[in-house]
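J.: what's the 3D shape of this:
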Amino acid sequence: MSVLDPEAIVPEQILTSVCTGLVVIDRCSNIVRLVHYTAQEYFECHRELLFSNAQANIAAVCITYLSFGIFGNGYCYNIRELNLLLQENPLLDYAASHWGHHARGETEETSAEAVLQFLRKESNVACARQVLTYRRSQRFSASFPEDSFGLHLLSFFGLKKVMRRQLQHGARVNSKDMYHRSPLAVASKNGHDGVVRLLLAQPGIDVNLKDTDRRTPLLLAAKNGHDVVVGLFLARRDVKVNLWDLDGRTPLSFAAGNGYAAVVKLFLERQDVKVNLWDYYSDDRTPLSFAAGNGHAAVVKLFLEREDIEVNSKDIKGRTPLLFAAENGHTAVVELLLERHEIEVNSKGWLGRTPLSLAVKNRHEAVVRLLLGREDAEVNSSDITGRTSLSFAAGHGYTSVVRLLLERAEVKINLWDSGNRTPLLFAAKNGHEEVVRLLLEREDIEVNSRDQDDRTPLSFAAGNGHAAVVGLLLKRGDIEVNSKGRLGRTPLSLAAKNGHDQVVKLFLERADVEVNSMDLYSRTPLSFAAENGRDGVVRLLLEHHDIDVNTIGQLGRTPLSLAAKNGHDEVVKLLLARADIEVKSVDLYSRTPLSYAAENRCDEVVRLLLVRMIST
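T.: Sure thing, here's the model as predicted:
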């Protein structure tokens, strides 16, 4: 048949009936399936007996379908036309993508004639090739060299017997598809060693032909881990093993980076292979660097058996194989590399970070233990921002790693980074209670260290509401409770501003806390809490015996004025409960609390203020 006859399509009822209940059609998904998994198990166990010709039959159906006249117009010239063709012909996608898989293997001999007849229909083959390319790469193309269809399709599906017959009729072995890939390249990429062996035996075959990405058949085979195919190429003297592709990667580089140990081993047996050849478009990384960075211990072990291997090779950013392995937490690879006596444990990357600092930063505890097992590991090394391993561990709350670092006698716990921030400051800022506790156990800890904005660990912990950390710091006898930052704000002021009730309560239990401390703009803890509607904090502050409820800010505004202006009726109510509150205070713009509340239509605040003013 050359067209699909709708009248010949078997109704669903007949399909299910002749299958005697073993097959059902799911009404929701419209999927045909076996009625029970035991039926599937039975058919799978007796596949060859019951369905000996299944693959050949499916191949014949697909080839017949692809040979229909509707697909004889060749390839589509735009993606809209192609999508419409796929939509109107539902079997086209599957048939074009899988006909060759069904025709390969034991059924290839019986399917050979049908395949050859199909390949003679150049327009139909062009259509099938376009669909296959589009579905595999999701890239539309209407540019296909006409002489590339047959052999390339046979190479893609691995149809060795059919290809032999094509080659006998003078098919061009070095023909190129739209990516400039030869049939040999296509077969190599897909691991069809039988087809590769057949093509390599052809006179005039170009084994080093490059595609548009400058990738050779050998590179494509190595990149995809096809060790048998790679072995076929490496057995030839004319194959070039060290060619770079467009990205500067070599066949060995891809095999190592993807962890194909069997392929790497084959390459290392070649005397002309360059094991330390860097990839100039991939940051100058070597094959060992790629293998180490991706955690392929078996491949790394093969490289380390070579006397000429450069274990400390650096890429364009100064990163070594050890640094990549440590950063990514590949414990087994790190262990292998550390066995080399010439390994540079403290090598730094472009940001000045060592393997240890990167392992700490990414919380790879097992790697940290291995690196700290080396006496020459520098625990106080800092990156370009001044951050040390301890700084990273403390800032991220890695308690176990902090404990490991503190066991080193030479560790400096008060080192500043570029912003004058210490490990304790980072831990306090991020609320890591256990880390803070460990650091405070050290006698040489500087609890009042100040960053470039004059903020202390206590200031950050209070401002961020970390009550447990604040509690630990306040137990220190040398703690500066009222330390001021660059803007003159105390830890209490910051906690009040951000509404951290529990932290404020801890400060108010201290006899030495300055409850009315002012910042550079004459703002107090109470004015911050009132302005931001922190009624819980306001309630706590008003209970303090030294609180001044009428402090005047830079613009002459009192806590009541700020609360009224922003419509915080609960705060206004608390303040108005004070007998000493000044209801009619005037700021620098001659505005009263009532004026602000009325302007902003804060009805409840206006009502509260009027009641208080009338009563007084």
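
J.: contacts, neighbours, all on C-alpha from now
T.: OK.

J.: which residues of the stretch 101-250 of the chain fall in helices?
T.: Per DSSP state H, counting those that start in this stretch, the stretch 101-250 of the chain carries helices over the ranges 108-120, 122-137, 149-157, 160-168, 183-189, 193-200, 217-223, 227-234.

J.: so for Tyr280, which of those helices sits nearest?
T.: For Tyr280, the closest of these is helix 217-223, at 16.3 Å, according to Cα to Cα.

J.: who does that closest one touch, helix- and strand-wise?
T.: Helices and strands touching helix 217-223, by 3 or more Cα pairs under 8 Å, 6 or more residues apart in numbering; DSSP states H and E, are helix 183-189, helix 227-234, helix 251-257.

J.: kindly reformat the ones you listed as TSV containing distance to Gly318 and mean neighbour count.
T.: Compiled in TSV, those are given as follows (distance: least, Cα to Cα, whole Å; neighbours: other Cα atoms under 10 Å):
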stretch	distance to Gly318	mean neighbour count
helix 183-189	33	28
helix 227-234	32	21
helix 251-257	18	28
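
J.: columns distance to Arg442 on top of those, output as JSON lines?
T.: Formatted as JSON lines, the helices and strands packed on helix 217-223 follow (distance: least, Cα to Cα, whole Å):
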{"stretch": "helix 183-189", "distance to Arg442": "60"}
{"stretch": "helix 227-234", "distance to Arg442": "57"}
{"stretch": "helix 251-257", "distance to Arg442": "44"}
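
J.: out of the helices of the stretch 101-250 of the chain, nearest to Ala495?
T.: helix 122-137 (56.5 Å).

J.: which other helices and strands contact the closest one?
T.: In terms of contacts (3+ Cα pairs under 8 Å, 6+ apart), helix 122-137 is packed against helix 54-66, helix 91-103, helix 108-120, helix 149-157.

J.: redo the ones you listed as CSV? Include mean neighbour count and distance to Leu574.
T.: Shown next, in CSV, are these (neighbours: other Cα atoms under 10 Å; distance: least, Cα to Cα, whole Å):
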stretch, mean neighbour count, distance to Leu574
helix 54-66, 20, 82
helix 91-103, 20, 73
helix 108-120, 17, 90
helix 149-157, 24, 80
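
J.: now the ones you listed in JSON lines, with distance to Gly386?
T.: As requested, those are exported to JSON lines (distance: least, Cα to Cα, whole Å):
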{"stretch": "helix 54-66", "distance to Gly386": "66"}
{"stretch": "helix 91-103", "distance to Gly386": "56"}
{"stretch": "helix 108-120", "distance to Gly386": "67"}
{"stretch": "helix 149-157", "distance to Gly386": "55"}
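
J.: please give the structure of this sequence too, so both can be compared:
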Amino acid sequence: MLLAGSLNQQLADNPNLDEDYVAVLQQTNSTKELDVFEIISSDPVSSPPKKNFRENGSSEEVLKRKVKWRDNLFNAVASRDENKLKDVVNKLKATGISLTDSDLRDNVGRSLIHFAAEKGATNILLYLFSICEIDQIFETFEIQVSGIRSTKGVIHILTEKGDIQTLQTLLEKVEDLEKRRNYGEEATTIQFEGIRPREMSAMHMAAALGKTEIVELLHRLGGVSVNTTNHKNDTPLLWATRFNRVETVRHLIKCGADINLSNDKGSTPLHWAIRHGYKSVIRLLLDTAEADVNKERKVGLVTCLVLASALGDEPTVRDLLKHGASVNTRIRGKETAIHYAAARGYSNVVEALLEHGADVDAVNDLGETALMVAVEANRTRTTAVLLRNKALIDIENKEGITPWHHAMKPVDDNLLKLLIHFYRDQSGKLVLRDGVKTPLHIAAMCGKIEKIKCLMENGASLHVLDENGNCLLHSAARADQAAFIQNVLEIDESLANKQNFNGETPLHVAAKLGNEESVKILMRKCKMSKKNKLGESALHVAVKSPLVSEELIDYMVAVTVKTYSSALADSQNNKGDTALHTAVREGRVEILEELNPLTPTAENADGDTPFHMAARHRRPQLLETMLAVFAESGKTLELDKQNAAGESLLHIVAKTGNLGHVALLIQAGASLTLKDKQGESVLHRLVLLEIEASVEEDETKLSNCLETFDTVIDNAVRWWSNRQSCAIPEQDTESYFAFKRQACLYLLDMDANKLGFTVIGLAASTGAKRIMERIFKIPDVFCFDDGDASLLKYDVTNLTGYTRVSRSVETMKRKTEEESKIPLLEEETSKPSSTSALNLIVKLECVSKANSLLDIQPMKQLVQNYWSEYQWLYVVLMFLHIVYMSVLSGFCFGMVQKAKLEKIAFFPYILLLIWPGLILTFLAYYLFVQMLRRCRRKRKLREPGQSFVSWCVGNIAQFSCVLFIATDCLFLFLCWGGKGETACYFLAVALVTGWLFTINFTKGFENVHAFSIMLRHIIIRDCVRFLLLYSFVLVGFSFALHALFQRGGGSGDINPAETIFNAFNMMIGMSSIFEDGDHDVYVKVVYVLYITLSTIILLNLLIAMMNDSYAAVKGKEGTTWRVGSIRMALKLEASLPCLPYIFGKLRRGKQLKFDKQVNRWLLSVPKKQLRSAESETEQNQMLIAVRRLETETATLKRFLTTIVDKIERVDEQVMKMAAAADEAKTNKQKKKYKAKSILSNLKRLPEISFLKKKSGGGTDK
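T.: Okay, the predicted model is just below:
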């Protein structure tokens, strides 16, 4: 706060100096008293122009007479001719005109009484008092003081003139004491020279003017309190103090004036006396009245001690301390008195404060001590006093500044030598300890070599370290004191390689801050091999700092390579980063050209080269600039180099979605088939990125992924040409299309990852729909338009098992010359899996995702063709089964009747075993194949994570088939054995299971398939859960009813099982227990409870569950059918390997053909289907978008409604709070006014009583 040595700086920096104190501080230190104070004359306000006399209802003659009377009256007063005045007054009375008539005032509004008082005509004034009423005497006139309008009365004029006799006569004329006090407290505006205008009563004026007798008169006779205040809460004592009126001050104190009353700024008389240096008043206030020396003002130097110390008033400071002033009181800014005394250089005041226990090391808000401000202000004597009292020298303020800093500023060394003198040890040497910021460091920061020499002459060591282990060269380098560094190195070169606790040399520090001159000087002496704790050389630090220019980087690299070696320029830090790595990490594009001599293929601890880091950085210019800079230098770029994670540059830029970088790297020769650590190429990685973006619902990420895929495909020809080491063919030529087809087929359908998935296979196995769509739309690769207006051809090779198998056979038989040209890059490519894309799609757990893939052309057309033959197979099988069940149902009952009588013949009934035998053979073969495959793959019978119940539900068709075959065979064997009655039991089961088994064949029909699934869901899930709950209800109530039947009657002999059966019948309304009518109310209550719980609640709950199951299955009907049908077909193919070959022959026709020229399967799809599919897709997308918008709109509407409701509630609360606040404010004002009134009456009560006693009237209450 108060830091500077000059007054002007104090005034600018210190908010504690208000305007009143500024005026004092700008004075000299002399305490000259002003004996005479002049009241600046007030300007009477001219009376407003007289209204037209006709408007006043008077004649012109009357007005002229009044003007004549007024002139005669004022002339008589001016000539002090009392007789003439009396004569004029008597004549005026005869005319009926009052002496106080407004027309008889002068042009400034003064009455005759005001004029006489100002002229000092005492006798005339007394005469006028005798003939005028009291209210007429105390009338006021308007005045204007420095633009402020006010009023002035006769009591103010008499007080100003000091006419005590006339004033006494005037007051005695007023009989009412209350009126006397009111007249005495009336205020007028007064302006003393050098002071702003103030409102003052007569009491204030008398005190300020030193009119002690008038003060006594107003208090004794006028009843005016000695503690009366004006609008600024100034007391008479305050103004008597202001003008050094010692006797008046003494009299006011004697009359009971409160010495500690403060005005609106909190100033007391003691504050004003100290401010103006009135020693006599100060002693009077301290010795006689015992003023509160610790009372604080509201603004400025708030305590008396701080104020006296700032003014250098030693006697007053000692008097204040003697009377108990707190020596360490802190004002705003946490400054104490010693701060101000030290800043002004009042050494005697500082000594006085220290003698009374002042804290020599007290700090303010800025962390500054008295010693700091004294040294900063160059107060040598005060500094010596503080140092003798053991003030701390090494202490820092909040900006890290110590007294040593300030001692370095003056030209002379007086302050520095003084600090050194008190800092020396007993041997007389200057021993600077490590761990603090020493004078050496401060001198280095200031670049004061002469100060360094002074310190060295006194025994200081140049190798001392600060708290961070920095030597003086570190500090000089930080401040860029190049000349100082040069001078110090001439004294001691070893300091150049000194390292601080972070391992930094001065060169590190200078390089970090971009101090060019310091760096150039230090590089001549400092070892470039020195590294900090992070393993960084000075070059690392320089490239990391944005403060370092390209010129300085170029200089450092050139010197390092030329003086040392390029290996040192490529030195690595603890993370393995070279300076080039660091520059890329910091995104410093502008210095890459200067780092051209460095190695661009160096790897860090993560295996990243600078190119990897540039590809990953958010600034795209980095990679582009690096490729341009280092390509021109002729260095090997090694763009296919992989980091520790196996990522190449293409993997990284593909992940970031920078299309320009993808194209740029392919053009520069980056490989598209290079695998990362997980065995994924760039295109494989893009497939996985699509899935990741879809899960995260990140449209931006998904868009970047697809655009990157398109960019890779667009640049595939360039990559293929680089692989073939041949020129890139011109676009739209046959060679170009051939190259594009070869490249895309290799990348998408031949290049496999570690798991054996090609890009198409990975997209199929993960559900990457968008990339699958783009693959099949690649023109002249997977999609061909031969000019046919109605058909498009698609390459569907390897999409199904049939096309893959057929292709392998054809390839084994012959290879075309064109295909033999495609090089198999065995070192990069794994063997593709034999699983077709269709198999991978239907294996997806998410049925909707699999269905969306099957909805893509040509998959949609391929699936339709693929299933049609298997659908006919189901039709034939179902027809055969129905025929068999019809024959069995028709002949079984005749067989039973014959079997009851005798054994029946085997023929022709043995023919009934043919169909069950065929089914059993197929089932056994199917189970054998499944077990064999699972054993080969070392997999259990159940899928991982599949429960036993779900496994049983999934194989319910097989179980029903086995049950049907077993009961059917047993029925026939029993009939052949002549046991017809026993055979009936097995026949019943065989008929039920046989006819129900027919449902299994409905899977081949889309319209019926959903109902078969629905039936399974309802029976297995809903009915089982219902029966589980109902069984407990049924058993409980059945036994309850059975217990009630035991009381008597015929029902008591019924078996409990019979009761349970009857209870079940009651639930469905098939039976009743009240047919005999012999049951009481209790039984009926139990019955009602049972019916309510079972029929009304549980049965309706079952219906609701079945409705939900129906809706769920119906909603997924199309999706479930398409995927389910293909799964069934693939299972049949897996069970019977001959089926694909048989059906494949049937499929080969106009739509599906094998092109022997390119060894690929081609599928023809009508363009009409494509257009309808695209239209349907657009409609679906629009519907989805509309629904999404509707949902968001509804959500937003609810949100806005909620906000409006909350705003309305808040508004109501605010209105209530505002009303309550207004009411509280009104009540508070009423209470405050009432309290003031009571307090005023209490204050006046002792004075009134005193005056009444003096006058002999009244009693003291």
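
J.: TM-score for the pair, please.
T.: Scored against TM-score structural alignment, normalised by the length of the first structure, the superposed chains reach a TM-score of 0.65; 499 aligned residues with a Cα RMSD of 5.2 Å.

J.: one step back: the helices of the stretch 101-250 of the first structure: which one's closest to Leu610 of the first structure?
T.: helix 122-137 (74.4 Å).

J.: buried set for the closest one?
T.: Glu122, Ser123, Asn124, Val125, Ala126, Cys127, Ala128, Arg129, Gln130, Val131, Leu132, Tyr134 (16 or more other Cα atoms under 10 Å).

J.: distance between it and the chain's centre?
T.: 34 Å (Cα atoms, centre = their mean, to the nearest Å).

J.: swap in stretch 278-292 of the first structure?
T.: 20 Å.

J.: now what about that stretch, what contacts it?
T.: By Cα atoms under 8 Å, 6 or more residues apart in numbering, the residues outside stretch 278-292 of the first structure that reach it are 244, 247-250, 252-254, 256-259, 275-277, 297, 299-300, 303, 311, 313-317, 320-322, 324-325, 330, 333.

J.: buried ones among the residues you listed?
T.: 244, 248-250, 252-254, 256-259, 275-277, 297, 299-300, 303, 311, 313-315, 320-322, 324-325, 330, 333.

J.: residue boundaries of the strands in the second structure?
T.: Listed in chain order, the strands of the second structure (DSSP state E) span 43-44, 141-145, 148-152, 188-190, 198-200, 783-784, 791-795, 1152-1155, 1160-1166.

J.: any idea how many residues pack against the aligned partner of Asn516 of the first structure in the second structure?
T.: Superposed on the second structure with TM-score structural alignment, Asn516 of the first structure falls opposite Asp640. Neighbours of Asp640 of the second structure under the rule other Cα atoms under 10 Å: 17.

J.: Asp640 of the second structure reaches Ser671, doesn't it?
T.: Yes - using Cα atoms under 8 Å, Asp640 of the second structure is in contact with Ser671, at 6.4 Å.

J.: does Thr758 of the second structure touch Leu745 like I think?
T.: No - look at Thr758 of the second structure against Leu745 with Cα under 8 Å: they stay out of range, at 10.2 Å.

J.: compare those two (neighbour count), which wins?
T.: For Thr758 of the second structure versus Leu745, neighbours defined as other Cα under 10 Å are more numerous around Thr758 (28 against 15).

J.: distance check, the closest residue to that one other than its chain neighbours against Glu819 of the second structure.
T.: In this structure, Thr758 of the second structure finds its nearest non-sequential neighbour in Ala752, 4.2 Å apart by Cα to Cα, 6 or more residues apart in numbering. Using Cα to Cα, to the nearest Å, Ala752 of the second structure is found at 18 Å from Glu819 of the second structure.

J.: same question for Tyr736 of the second structure.
T.: Counting by Cα to Cα, the gap from Tyr736 of the second structure to Glu819 of the second structure is 16 Å.

J.: looking at the two, which is more packed in?
T.: Legend: neighbour count by other Cα under 10 Å for Tyr736 of the second structure and Glu819, higher for Tyr736 (17 against 13).

J.: and the gap between the more buried one and Trp720 of the second structure?
T.: Distance from Tyr736 of the second structure to Trp720 of the second structure, by Cα to Cα: 11 Å.

J.: do Asn244 of the second structure as well
T.: 106 Å.

J.: Gly994 of the second structure too?
T.: From Gly994 of the second structure over to Trp720 of the second structure (counting by Cα to Cα), the distance is 62 Å.

J.: next: Ser848 of the second structure.
T.: Taken as Cα to Cα, the span from Ser848 of the second structure to Trp720 of the second structure is 37 Å.

J.: neighbour-wise, which of the two wins?
T.: Higher neighbour count among Ser848 of the second structure and Trp720: Trp720, with 23 against 16, using other Cα under 10 Å.

J.: ok, that one touching Ala743?
T.: Yes - with contacts counted by Cα under 8 Å, Trp720 of the second structure reaches Ala743, the gap being 5.7 Å.

J.: ok, the nearest residue to Ala325 of the first structure once chain neighbours are set aside - contacts?
T.: Distances taken as Cα to Cα, 6+ apart put Gly293 closest to Ala325 of the first structure, at 4.8 Å, once the chain neighbours are dropped. When contacts are counted by Cα under 8 Å, 6+ apart, Gly293 of the first structure is found next to Gly257, Pro321, Phe324, Ala325, Asn328, His330.

J.: for the fourth one, which residues are in contact?
T.: Residues in contact with Ala325 of the first structure, defined by Cα under 8 Å, 6+ apart, are Ala292, Gly293, Asn294, Gly295, Thr331, Val333, Val334.

J.: same question for the second one.
T.: With contact set as Cα under 8 Å, 6+ apart, Pro321 of the first structure has these partners: Leu288, Ser289, Phe290, Ala292, Gly293, Val311, Asn312, Ser313, Lys314.

J.: that'll do, ta.
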